[in-house]
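**Q** coords below, sequence missing:
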């Protein structure tokens, strides 16, 4: 999966915005203002950070040694860094969905109501 397909998949999700809150090289995707994906635009091979269940994060790192690593500049417990050109596209989309769903599951009642109201 290339960076454009990654971006297109993330931005198409409900309630998602993209920003550059850290610098002009790190694209951040948020759902209702909560971060679920980061993308290093100038790092080769292309790398993305995705939130992940801690137990699953360890398993993924073991199964995809060197291609999924602890989150770069993130919590090593809750984030993984993926090398996009080294992983199957269906795994990447599954992990984007997992990250997005984890963030949504932690919404406050008020935020959940706002999210549910989106079309």
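**A** Everything's here; your move. No experiment lies behind these values; they were computed from the predicted model shown.
**Q** Going by C-alpha atoms from here, please, whenever you check contacts or count neighbours.
**A** OK.
**Q** For this protein, just list every one of the strands.
**A** Secondary structure of the chain (DSSP state E): strands at 16-19, 26-31, 34-40, 47-51, 68-70, 79-83.
**Q** Look through this protein and tell me its longest helix.
**A** Assignment by DSSP state H gives helix 89-105 as the longest helix of the chain.
**Q** Distance to residue 2 and mean neighbour count for the strands of the chain - can I get that in a markdown table?
**A** Shown next, in a markdown table, are these (distance: least, Cα to Cα, whole Å; neighbours: other Cα atoms under 10 Å):
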| stretch | distance to residue 2 | mean neighbour count |
| --- | --- | --- |
| strand 16-19 | 17 | 16 |
| strand 26-31 | 14 | 20 |
| strand 34-40 | 11 | 20 |
| strand 47-51 | 10 | 26 |
| strand 68-70 | 16 | 21 |
| strand 79-83 | 10 | 24 |
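**Q** dropping in the other structure now:
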């Protein structure tokens, strides 16, 4: 996928997720997707390259970075808990959608139970 396609795929999936909002706390050029006020994804452009930045568990983030050259530590974020997706062809739409969903689940799991829009451990597994 090229950069525009990568960001469009991620944004479309994010908009499908319950209680998601799109905000611009870092200015009009950074799309920030949140659930109940907590960020789970942002879209930005760095050196003319569109990026998708997502939350990931430390073990998943490490494994993903080792397996995919189009995945690097999270741009401007905690490198242990965030990853950046780069355009280049190695990441297909299904994988991008799953990574967005997993980022959302991780953030939802950290919310107080009464604020969770879904059960994070069951949501989105094996379904769309």
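**A** It's in. Please read all numbers here as calculations on a predicted model, not as lab measurements.
**Q** Now compute the TM-score of the two chains, please.
**A** Superposed pair, TM-score by TM-score structural alignment, normalised by the length of structure 1: 0.86. Supporting alignment: 113 aligned residues with a Cα RMSD of 1.7 Å.
**Q** Need the contact partners of stretch 50-66 of structure 1.
**A** 36-38, 67-71, 77-82, 95-96, 98-100, 102 (Cα atoms under 8 Å, 6 or more residues apart in numbering).
**Q** Let's see that with 6 Å instead.
**A** With contacts defined as Cα atoms under 6 Å, 6 or more residues apart in numbering, stretch 50-66 of structure 1 is touched by 36, 37, 68, 69, 77, 78, 79, 80, 99.
**Q** For that stretch, which residues meet the burial criterion?
**A** 50, 51, 52, 57, 58, 60, 61 (16 or more other Cα atoms under 10 Å).
**Q** The second one corresponds to which position in structure 2?
**A** What it means is residue 51 of structure 1. Counting by TM-score structural alignment, residue 51 of structure 1 lines up with residue 55 in structure 2.
**Q** tell me which of the contacts of stretch 50-66 of structure 1 is nearest to residue 117 of structure 1?
**A** residue 36 (20.1 Å; Cα to Cα).
**Q** so who does that closest one touch?
**A** 30, 51, 99, 100.
**Q** just checking, what residue in structure 1 corresponds to residue 42 of structure 2?
**A** Residue 42 of structure 2 maps onto residue 38 in structure 1, by TM-score structural alignment.
**Q** gap between the closest residue to its match other than its chain neighbours and residue 77 of structure 1?
**A** Setting aside the residues directly before and after it, residue 38 of structure 1 is nearest to residue 28 in space (Cα to Cα, 6 or more residues apart in numbering), at 4.4 Å. Between residue 28 of structure 1 and residue 77 of structure 1 the distance, using Cα to Cα, to the nearest Å, works out to 19 Å.
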